[in-house]
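Asks: Mind looking at a prediction? Sequence and model below.
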Amino acid sequence: MSIGVLVALGVVMAISSENVADVITPLSATIEFIALLVRIVQVVWGPLIAIGLFLALLALWSVGRKQHAAPAWALPANVRTGEGEPITPSIVVKALSHLGLPALRKAIKEMGDGGAAMLSPIVIAGCGVEVDVTLPLEVSTIEVQNRRRKLAENLSRHEHEVFITIPQAARTVRLWIADSGALDEPIGPSPLVTDETLTANYKTGKAPWGQDLRGDAAELSVYQRHLLVTGLSNQGKTAALRSLALWLSLDRTVQFWIADLKGIGDWAMFDGIAQILIEGLSDDHVIQATEMVEDAVEEMNRRIEARRNDPTVVFEPLIVVVDEAQLAFMCPVKTTRITEDGKVKEGAPYGGSKATSRYFMAVRKLHNQGRAVDVLMWQGTQDPTDQNLPKLVREGAHTRASLVLGTESQARMALGDKAVDGGAAPHLLRQGLDKGTLVVASDGIAIPTGQASITVRTHFIDDEPAAEIAERAKALRNGATTLRVIERDAERDPLADIAAVIGDAARLRTDEVLKRLHALDTAVYREWNNGRLKRLLEEHGEEPKKSHGVMVVRRDDVARALANRDTDGSASASQ
């Protein structure tokens, strides 16, 4: 119709002007006008879009200014339902007044300011906020602590997202309230993995263990501190313990004796770093681990005696690690010896929690005096009880850390009454979901003033990056001879075993050779002493000699004895 009207108009104009070309003049003018509009839109479209977005944001700001919040349709689903609601003073006071404590509710109601005076300023603390609550006279801190789940629900949070601790001020509880879902997000990788130039210093350094709940770096000093890490199975205990050892391995002065009683290769990367590495969960491996700890006691006594003679003497740190230590405490095997009339007589048990237990007593001795001469005991254990983690042993650790546990009584065994009474609650962590999260009680880590513990989310270092860190440590140490447990699939060759335990050393003290033989195979070398060692070497034309007044076994002498034996054996065979 429009085209028809334009053509009709053109006919009228053509008749009037007596010019046939005017028939299409209106239609051409209309087309040119439309083209002009298109060009105008092409020029102003970009700026128009930008201005439109700005006007839309201005409209949203106007709505927010009037309503003091975003409109409901613009909020995330969890916020629309109340979950993750921002923490304000009124929300905290309301949550406290509905805790089911009549005295608290009455006190808040009677306050002229509606309870605001109870609260300190709410401050951002990592992935959450923190506020101190000064309680009325009628309410005790333990009453609030015992209602953690109810308080978390009143704050629109899950139980694991609210932590209640006791600061230094009297009648005060400190609430740390996580942003909704923040604790389910993983933390970053360990600096040990990302920084290949990182080194360690046993005395002055701190291990980069993880992050606290504020998101700040959590660093642990291990200097002259015995260590205990406990928790349920498969929650990250070995990983947390191993990450500390990996960091400390970058200090070339530190020696390691390690017994991994799980025996699945979690500590295999320490082959070439540790002087002793025991891997396995059998009773034989537990015996090896027990005798390793007893050897550490002998080393401690040697150092103490040397310190008496020369107070200025300095020793290299020795870290004795027993992972899955509950197997050592629960071992039923007893020491046996053969009497002169050929009878087998049982003696002290290897395991147990009494003064007759060899493992228990060795650990107690290290706890009593080891730190003075830098011989330290690190233990990892599952599911603590009085049977698999005796009271005297667990209380001898300077640094006590716990992953998730089943009950509050276990939490008290792991961390002590003071820490649990102060708010430490590893039994409230979520099994499986809070892997690697530790509650730590130690003076080796920065703990907020007035608190007895701190919660640390540890960095997880997987086997492959752990092996890479171990290779860096080996490069710093120029290698080390590691004694490993060898399964007794065949009859032992004592002379070859002596050569193996000496390794690349030019000479070793006879007591050190015996110690290494014991670690190599307890069942075979349990009764060996200096006389037995001397007789073996004499049978092959050699014997221990003195060096600086100490009896030693020389590598060259043992190699010569092996060569002579092999030569004699070949000659006998040819004859």
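Replies: That came through, no problem. Residues are numbered from 1 along each chain as shown.
Asks: When you work out contacts or count neighbours from here on, use the C-alpha atoms and nothing else.
Replies: Will do.
Asks: Any idea how many residues pack against Ile15?
Replies: 12 (other Cα atoms under 10 Å).
Asks: actually Pro384, not the one I typed
Replies: Using other Cα under 10 Å: Pro384 sits among 23 other residues.
Asks: Once you drop chain neighbours, what's closest to it?
Replies: Gln410 (6.0 Å; Cα to Cα, 6 or more residues apart in numbering).
Asks: thought that neighbour was touching Thr385?
Replies: Yes: counting by Cα atoms under 8 Å, Thr385 is a contact partner of Gln410 at 6.8 Å.
Asks: Quickly find the element holding the residue nearest to Pro384.
Replies: Using DSSP states H and E, Gln410 maps to helix 408-415.
Asks: And that helix, how far out from the chain middle?
Replies: 18 Å (Cα atoms, centre = their mean, to the nearest Å).
Asks: Tell me which residues are up against it.
Replies: 230, 383-385, 391, 394, 400-402, 405, 419-420, 425-427, 440-441 (Cα atoms under 8 Å, 6 or more residues apart in numbering).
Asks: Please list only the buried members of the residues you listed.
Replies: 230, 383-384, 394, 400-402, 405, 419-420, 425-427, 440-441 (16 or more other Cα atoms under 10 Å).
Asks: returning to what we had before: what helices and strands are in contact with the helix or strand following the helix holding Gln410?
Replies: Sequence order places helix 417-421 as the next helix or strand after helix 408-415, per DSSP H and E. Identification of packing neighbours for helix 417-421 by 3 or more Cα pairs under 8 Å, 6 or more residues apart in numbering; DSSP states H and E yields helix 408-415.
Asks: Pasting the second one now:
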Amino acid sequence: MTDTVPEQVNGHAEPNVQLLKFAPEPPPAAPAPAPAPAPEKPKRRVRIDHLRRVIVEVRADEGYTTLVRNAAYTWGGARILARRAWDSRTTARHERMMRAAEAAGNEDLVRQWEQRAYAYRFARHRRRVEILQMVANAPKTIATGAGAGAGVLLLLGVMLAWGTGDVHNVLTPINATVELLTWVSFLASVVWEPILYALPLIALGAAWAVGRRQHTAPAWALPADAEDRDVVPDEGAILKALGNLGIAPLNKAIKNGWQPRWVSPTTRSGPGWHTQLQLPMGVTVEMVNGKKKVLAHNLLRKPVEVWPTEPPKLPGTLDLWVADQGSLSGPTPPWPLLTEGTVDYFKGVPVAVSQRGEPIMGKLMAANWMVGGIMGSGKSSLVIALLLGAILDPLVDVEAYVMAYNVDYDPLRPRLRALVKGDEDEQIEAAVHALRRLRDEVTERGKLLEELGGDNTKLTRELAQKDPRMRPKVVVFDECHELFMHKEHGKEAAELAVKVMKKARKTGITLVWVTVSPTADSIPRDVTRNTSHRVAFAVGDHVANDGLLGSGKHKAGVTATTLIPGEDVGTAVTVGFTNKPFEVIRSHYVAREPEKGVDEVTPVVERALKAYKVGDVWEVPETAAADVLTDVAAVLGDEPRMLTQEVLHRLAERNPTAYLEWGPTDLKAALEPYGAEQYKSGGKSMVSRTRIQEAILDRLAETDEDEGDPEI
């Protein structure tokens, strides 16, 4: 006889579980037809369900799970500590890094780790030889030390006896030392035994703590309310975050024992962490990008702080950069040209810092810009910083056509060649007329370039200084969707824009398109395709994102849809600024808030106007060469020495135009004639303040000698 009873598992009833129930035999009754024999299969099912219930109940027992959890913590922690000890005493870590670099095809990194492994083996051999020598010399050293100590104590005793007049005091220091050693030995004998017995417990406790921190217990044995996630996205945290994205192929691979292959282990990269992981079969980077918000949550980050992409040369590999918590939300550094400095159109303008804190130069020569995002996301701040830098080059002419009524460009009006504002037909016609003029000017500049430059078909600063007709020009079309969507002039404007952009890159004409509506209808695709620098602030959807950054960028993880309007102001996703597939930047903000009494724009415009002369001609002063000794002394400050890379970084911040592209070799070439070049200290390249100061003093002394002493 069988009854259906609910099965109690973790306090919940699960019906339809067949259990056998035995009862006494009933009294004989009237004969009845014999029932058909029950099939054997249901009986087996009863036993399997019963066994499963027993296993679940046993696992649900708190004592059992606690025992398994803590045992797994201890065993897993011991394994981790053993592996760390092995890595610290051998070249296992170097071999692992070499294999990863070799798998990634990075031969330079392989050679670096080979050199590190060789240096480690050499240092280890030297330490062992020194230990053997120390052991061999130990008896002599001990004897010498004991004799010297006894001599000192005896000398103190003689002096004490001489002072007190008691000859017995000669041995007093020696007796006191012997008593001290006796007490120390006694205390050691008392403390030693408890410490000796406690050492295994301390070791087990340390292993348990490491295992608990790394969650080495089975998932079913972990406490439900003890989710202890670390803010450092190491390999374990990344795997756990990926395993909780809800991606079916990835979950299946993990369940089947997938062993992750780290193309590049997790390392520090700027204000964040970088890693590369080869995904299992059936899992794409697009699948991970589809769960970006969940991935950021699992890593205790905001979506804007997590960037999963696929490297162009490593298909099937997840390239993940995770920023430090809050590192992309603080204030940006001041604009480097806020109070001093000039700009060279042919070298670019500092406009932002990267997500790693590096200066970002906005290229002007042979470049076109597309800047988009919703209102209040920071578009104008980036464009204003770009234009302020452009007008600091006396060669550059700037025009602005704003198909709206705003005051963003008004402070720049004194230095602009043209400023048109408004969204009526009159202003639209003015913008179209400007494009027609640019089309003709591009053709004329091409002819002049051939005459002036000969074989050189690219505009240079020298050629621009020879002929005012070849001076660089930056033209901004703000709210350009109003222009391209105009019923009468839109089609012509799109055709003119494409013609100008295709021919302008070598003639010194830069076009900047700004819009809040980057769609296929508002921005012609050919305009986007011919744009070298694309900037996407916070956008509403993937259509706007791909309209700015290019088709397919959203699926590839290069997306600004995760930027939060009103919170990530000034933060943008860019393409074309560096040699990387994309770059997250934070634009500089040159403040102009009259209601608060703040105006940083007008002083820059006034500096730019100082080169203006009568007759509407722009003076072209000779650009003063950077004084490397003075600049290095300034960035060193009070530091006696500084790492070469840090010096280069500070020089780039101080004068991006002169030093942004400098490397250690450039710095050495500049300092070597003065005898102040960098030197090695502890295997690291350093710059000495003393050397720099001596070089400056020597240069001043040579200058005085050349000028002669006025008193003679």
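Replies: Structure's in. What do you need? Note that this is a predicted model, so its numbers are computed, not measured.
Asks: hmm, back to that, the residue nearest to Pro384 of structure 1 maps to what in structure 2?
Replies: Alignment note (TM-score structural alignment): Gln410 of structure 1 maps to Ala544 of structure 2.
Asks: Closest one of the buried ones among the contacts of helix 408-415 of structure 1 to Val550 of structure 1?
Replies: Arg394 (37.7 Å; Cα to Cα).
Asks: ok, that closest one - contacts?
Replies: Leu228, Met413, Ala414.
Asks: secondary structure class for the equivalent of it over in structure 2?
Replies: Structural correspondence for Arg394 of structure 1 with respect to structure 2 (TM-score structural alignment): Thr528. Under DSSP: H, G, I helix; E, B strand; the rest coil, the three-state class of Thr528 of structure 2 is helix.
Asks: now swap in Ala446 of structure 1 and tell me
Replies: Ala446 of structure 1 is classified as coil under three-state DSSP.
Asks: for structure 2, what's the longest helix?
Replies: helix 107-164 (DSSP state H).
Asks: What span of structure 1 is that one aligned with?
Replies: Counting by TM-score structural alignment, helix 107-164 of structure 2 has no counterpart in structure 1.
Asks: next one: that helix to chain centre, how far?
Replies: That offset, for helix 107-164 of structure 2, works out to 44 Å (Cα atoms, centre = their mean).
Asks: tell me which strands and helices that helix is in contact with?
Replies: Against helix 107-164 of structure 2 (3+ Cα pairs under 8 Å, 6+ apart) you get helix 92-103, helix 172-214.
Asks: helices or strands up against the shortest one?
Replies: Helices and strands in packing contact with helix 92-103 of structure 2 are listed as helix 107-164, strand 261-268; criterion 3+ Cα pairs under 8 Å, 6+ apart.
Asks: what about 6 Å?
Replies: Applying 3 or more Cα pairs under 6 Å, 6 or more residues apart in numbering; DSSP states H and E, one finds that helix 92-103 of structure 2 makes contact with helix 107-164.
Asks: Residue in structure 1 paired with Ser264 of structure 2?
Replies: Under the alignment (TM-score structural alignment), Ser264 of structure 2 maps onto Ser120.
Asks: And that match, how far from Ile498 of structure 1?
Replies: 69 Å (Cα to Cα, to the nearest Å).
Asks: So for those two, which residue has more residues nearby?
Replies: Between Ser120 of structure 1 and Ile498, counting by other Cα under 10 Å, Ile498 is the more crowded of the two (21 against 14).
Asks: Are we agreed that that one is in a helix?
Replies: Yes: using three-state DSSP, the secondary structure at Ile498 of structure 1 is a helix.
Asks: and Pro308 of structure 2, what element?
Replies: With DSSP H and E as the criterion, Pro308 of structure 2 is inside strand 306-309.
Asks: so Trp209 of structure 1 is in which element?
Replies: strand 207-212.
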